[in-house]
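Asker: with the sequence up front, the predicted model follows.
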Amino acid sequence: MPSYVARLRSLLERGRKALLPSGEAISKVPILDMLAHNWYLGFTSFGGPAVHFQIFRRLFVEKYQWIDETVYQEMFALCQALSGPGSTKMLYAINVLHYGFWTGIAAFFVWCLPMAIAAFGLALGVEQIDKKLPGPVYALLSGLNSATVGIIALAAYQLSDKAITDTLSRILVFVSAAAGTLYNALWYFPLLMVGGGLATVIWDLKLLQRVYRATRPSRPRPATPQAQDAELRSFEQAEIQSSVRSRPNVQSHAPDRHSPISSPSPSSHSHPETHTSLTTSWKLGAAIIAAFLASFAIVMTCRGIYGGSNRGFDVFANLYLAGTIIFGGGPVVIPLLREYIVAPGWVSPRDFLLGLAITQAFPGPNFNFAVYLGALSVSGSSIPAVFGALIGLVAIFTPGLWLHLGFMGLWMTVRKVPAVRACLRGIHAAAVGLVFTAVYRLFETGFLDSEVQNGGSLSRDPWWVVIIALSFVGGLHFKLTPPLAILLGAALGLVKYGVDTA
């Protein structure tokens, strides 16, 4: 009898390891090993990109130990500095570094396809509903949005705890959040991140001090060789200290204040250069970037010449343009898609906001919203809805992934340059500040009812603010997971409707 119990325990342990594996290889076949380590993320990663980055850090840095904390922070800054979906690029890049290009592409599809299919199904359903929804549906959607605001606010708080390493990074997070809240434009968010990068380059490399020393009146040089040697040693020491401060996270090997697990030290599998030669060649990286720029020029030229003649191409060209110029990930994609999809009259404002409210509660990438919009955009044309969904998927994701692959090759070459590392530290801080901006934007558009179908502020009723606080405090202190917070928010929204109509 004990032997049967031992066998049962062994089978259960094997099943547990297969479902929730460690970082060790489970299969010698890369695609199978990737599936074992990634299959569930597209179903369980709720909360949008800010939460995704936290999930990836716990998984790939702390548990799997595929990369170390320093590389993770650099990759985070690089993902935010380039256009396209931020968290999707992070997952894609980590898998490319660990397995190679083709397995990394497969990991992207494993990540995005589950909820892309759900977004397509949602589009088919929305196309059939009446213009005015039942009251309980609006209450449920407002509850979903309220819980999502709390989840993103918690992720912003936790990301800022990692981004803030000194006074300057603290200032950059605050200034970026405040500036992004006060003004919104397509060119504005990239400008804020560039400003953050320049600020840390100037500060970490002491450029102002160097300019001052170079422009002030010269003084007689030390007369003795001993004095000259002392001055040289002092200058070299200052350079070493500047290089140390220019690291993205000088506390990368200190214990995480929110986790009992300390950041692991770099190990043999923590160095991505050993996994694939694709990302170590700056020449190949430059060629990939040049190929993308050529494709972008061709698509935009055809958009100008043939625009309006075919709905499918128009949707592809608009979403391809949006995927190229979106900086900052999910928070920025919403107003841009409104301009390129709703403004031409392809999707109604009501359907846009309805889909936004529901897909915000989906796990996986927020860019799957483009799949929903692509399916609705071809409604009434000769193009089947499934082709519209595929157009949306390919057009919105391709530019960011294509560019990121090219820049990974350049990054491996220049990542050790002090100025580059200092710049990434500032971009990281500014990008985290913009996550707080995303919290505010969703808060101001999260309320929906029959009279406010274009979205209103959740401050209209304290009930929604309580749901926000509940999801934030629950996640911070009581280990309330994002899926449960989403369900709780929806349930409390229905409770609010029941109390109002009683």
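Answerer: That came in fine, so what should we check first?
Asker: could you use CA atoms for every contact and neighbour count after this?
Answerer: Fine.
Asker: for residue 78, grab the count of nearby residues.
Answerer: For residue 78, the neighbour count with other Cα atoms under 10 Å is 23.
Asker: apart from its neighbours in sequence, what residue is nearest it?
Answerer: Distance criterion Cα to Cα, 6 or more residues apart in numbering; nearest residue to residue 78, sequence neighbours excluded, is residue 424 at 6.9 Å.
Asker: now that neighbour: which helix or strand?
Answerer: helix 418-445 (DSSP states H and E).
Asker: and that helix, which residues are buried?
Answerer: Residues 418-443, 445 are the ones in helix 418-445 that count as buried (16 or more other Cα atoms under 10 Å).
Asker: try stretch 94-108
Answerer: For stretch 94-108, the neighbour count (16+ other Cα under 10 Å) marks 94-101, 103-108 as buried.
Asker: put this next to the previous one:
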Amino acid sequence: MLELEVSGFVKEDRSLLEILAVSAKLGVTSFGGPIAHLGYFHNEYIRRRKWLNEQDYADIVALCQFLPGPASSQVGIAIGVIRAGMLGGLIAWLGFTLPSVIALVLFALLLQGFDIGSAGWIHGLKIVAVAIVVQAILGMGQKLAPDRNRATIAVLVAAVSILWQTASSQVLLIGIAGIVGMLLYKNATVPNTASLHVPISRSMAILCLSVFFKLLILLPVLRPIVQVEWLSLFDSFYRSGSLVFGGGHVVLPMLEREVVPTGWISKSDFLAGYGAAQAVPGPLFTFAAYLGTMISGVKGAVIATTAIFLPAYLLVVGALPFWQTLRQSAKVQGALIGINAAVVGILLAALYNPLWTTAILAPVDFVLAAILFLMLVFWKLPPWIVVISGAIGGILIS
């Protein structure tokens, strides 16, 4: 019996080490954003290692597209959970996230240590961010707002977001869009799929969902009472990670409204970091590590990174056992259609403010943005090449 138990521990340790090694490899090599990440995951986890079958992987991707948060990171967490339980999900997230966290922390320390915030290449990074967000809007718009009703939702949400710029406005708009989608698309197609086996009990799932909602409700209440910087930081990033639908780029306006008006970071430094985040592999949500470092050093990076990814982990663990039931609801499918259209509108508003108003200050800035967009969309160059080109262009035009 003892030998069997020891053997079980050894097997579990090997499985966790394997998850760490594979996810870290993906964290170093996965350039190109969430959609590209899903391709890397499929190649590594499904084709090469056969940890899941094609149907199970499709189910996980569908779930993570449905949940708020960083979709690619959530897919990695879900695969880790199915492979080795809750600890496996944590290890999979750590391996995939840590490389870009380290890179962005170092960039933030460089920005602070050498006072290069006004350098030409920093302005170039802001212009890179414009080109990348335009690309994201076009891609997401074609997929998530392709008809009259959804395009109307997107434009109305963009208009209200621009004219009513508060932290709560986006949450309210997403909720309204979900209700509208539920009414307009009440006969949405319900996918017919096989059940996904998940090694998580429903009681544990309910506990994780309970923790998620309690933190979302209690943190804003405690923040003005306690008035401690780390709690305020945790609250801002936790809410951003909890309420972002549509993946990495949509977190931009959420975070901007949390950290710039409060005076934690200047708009210029915010956009410089966002541009730099395009040059590193892994999830775009690691932009939080840069912001945390700029606000409160390495300690701030740890708090911000943990806070923005914690909702993703809690939601994945909490939703996996119930996903099959949710997918069979036409109302849920309709609400998701409306929410996705609203996400396009929120990103469209962010293109105007803070991106366009801060980065495109002269005709030559627009020319550089157009060239970078051409490189991204039509030449299909890797994002890191576009980022470097933008930095060099910023130096030349400054």
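Answerer: Structure's in. What do you need? For clarity, every value in this text was computed on a predicted model and none was experimentally measured.
Asker: superposed, how do the two chains score by TM?
Answerer: The TM-score (TM-score structural alignment, normalised by the length of structure 2) is 0.77; 377 aligned residues with a Cα RMSD of 3.8 Å.
Asker: rewinding a little: packing partners of the helix holding residue 424 of structure 1?
Answerer: helix 69-81, helix 135-163, helix 167-182, helix 188-204, helix 330-337 (3 or more Cα pairs under 8 Å, 6 or more residues apart in numbering; DSSP states H and E).
Asker: at 7 Å what do you get?
Answerer: Packing partners of helix 418-445 of structure 1 (3 or more Cα pairs under 7 Å, 6 or more residues apart in numbering; DSSP states H and E): helix 69-81, helix 135-163, helix 167-182, helix 188-204.
Asker: quick check: next helix or strand after the shortest one?
Answerer: Sequence-wise, the next helix or strand beyond helix 69-81 of structure 1 is helix 86-99, with elements assigned using DSSP H and E.
Asker: now do that next one: which elements does it pack against?
Answerer: helix 49-56, helix 69-81, helix 101-126.
Asker: same list (the ones you listed) but as CSV, adding distance to residue 456 of structure 1.
Answerer: What follows is the helices and strands packed on helix 86-99 of structure 1, written out as CSV (distance: least, Cα to Cα, whole Å):
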stretch, distance to residue 456 of structure 1
helix 49-56, 23
helix 69-81, 28
helix 101-126, 21
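Asker: residue 87 of structure 1 is nearest to which of the ones you listed?
Answerer: helix 49-56 (5.2 Å; Cα to Cα).
Asker: winner for burial among the helices and strands packed on helix 86-99 of structure 1?
Answerer: Stretch with highest mean neighbour count among the helices and strands packed on helix 86-99 of structure 1: helix 69-81 (a mean of 23; mean count of other Cα atoms under 10 Å).
Asker: how many neighbours does residue 228 of structure 2 have?
Answerer: Residue 228 of structure 2 has 11 nearby residues by other Cα under 10 Å.
Asker: about what we covered before: what sits against the residue nearest to residue 78 of structure 1?
Answerer: By Cα atoms under 7 Å, 6 or more residues apart in numbering, residue 424 of structure 1 lies in contact with 74, 77-78, 197, 248.
Asker: quick check: residue 381 of structure 2 vs residue 389 of structure 2, distance?
Answerer: Plainly put, residue 381 of structure 2 is 11 Å away from residue 389 of structure 2 if you go by Cα to Cα, to the nearest Å.
Asker: compare the two (neighbour count), which wins?
Answerer: Neighbours per residue, other Cα under 10 Å: of residue 381 of structure 2 and residue 389, the larger number sits with residue 389, 20 against 14.
Asker: which position in structure 1 pairs with that one?
Answerer: Mapped onto structure 1 by TM-score structural alignment, residue 389 of structure 2 lines up with residue 488.
Asker: quick check: closest non-adjacent residue to that match.
Answerer: Residue 488 of structure 1 sits nearest to residue 147 (Cα to Cα, 6+ apart), 7.8 Å away.
Asker: isn't the one you found right up against residue 489?
Answerer: Yes: contact criterion Cα atoms under 7 Å: residue 147 of structure 1 and residue 489 qualify, at 5.1 Å.
Asker: so for those two, which sits in the more crowded spot?
Answerer: Legend: neighbour count by other Cα under 10 Å for residue 147 of structure 1 and residue 489, higher for residue 147 (34 against 29).
Asker: so where do the strands sit in the stretch 151-300 of structure 2?
Answerer: Read by DSSP state E, counting those that start in this stretch, the stretch 151-300 of structure 2 holds no strands at all.
Asker: quick one, helices of it?
Answerer: Under the criterion DSSP state H, counting those that start in this stretch, helices of the stretch 151-300 of structure 2 are mapped to 167-184, 202-226, 229-243, 251-259, 267-277, 287-319.
Asker: with distance to residue 70 of structure 2 and mean neighbour count added, can I get those in JSON lines?
Answerer: JSON lines is the format used below for the helices of the stretch 151-300 of structure 2 (distance: least, Cα to Cα, whole Å; neighbours: other Cα atoms under 10 Å):
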{"stretch": "helix 167-184", "distance to residue 70 of structure 2": "17", "mean neighbour count": "19"}
{"stretch": "helix 202-226", "distance to residue 70 of structure 2": "15", "mean neighbour count": "15"}
{"stretch": "helix 229-243", "distance to residue 70 of structure 2": "8", "mean neighbour count": "22"}
{"stretch": "helix 251-259", "distance to residue 70 of structure 2": "9", "mean neighbour count": "22"}
{"stretch": "helix 267-277", "distance to residue 70 of structure 2": "14", "mean neighbour count": "23"}
{"stretch": "helix 287-319", "distance to residue 70 of structure 2": "7", "mean neighbour count": "24"}
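Asker: cheers, nothing more for now.
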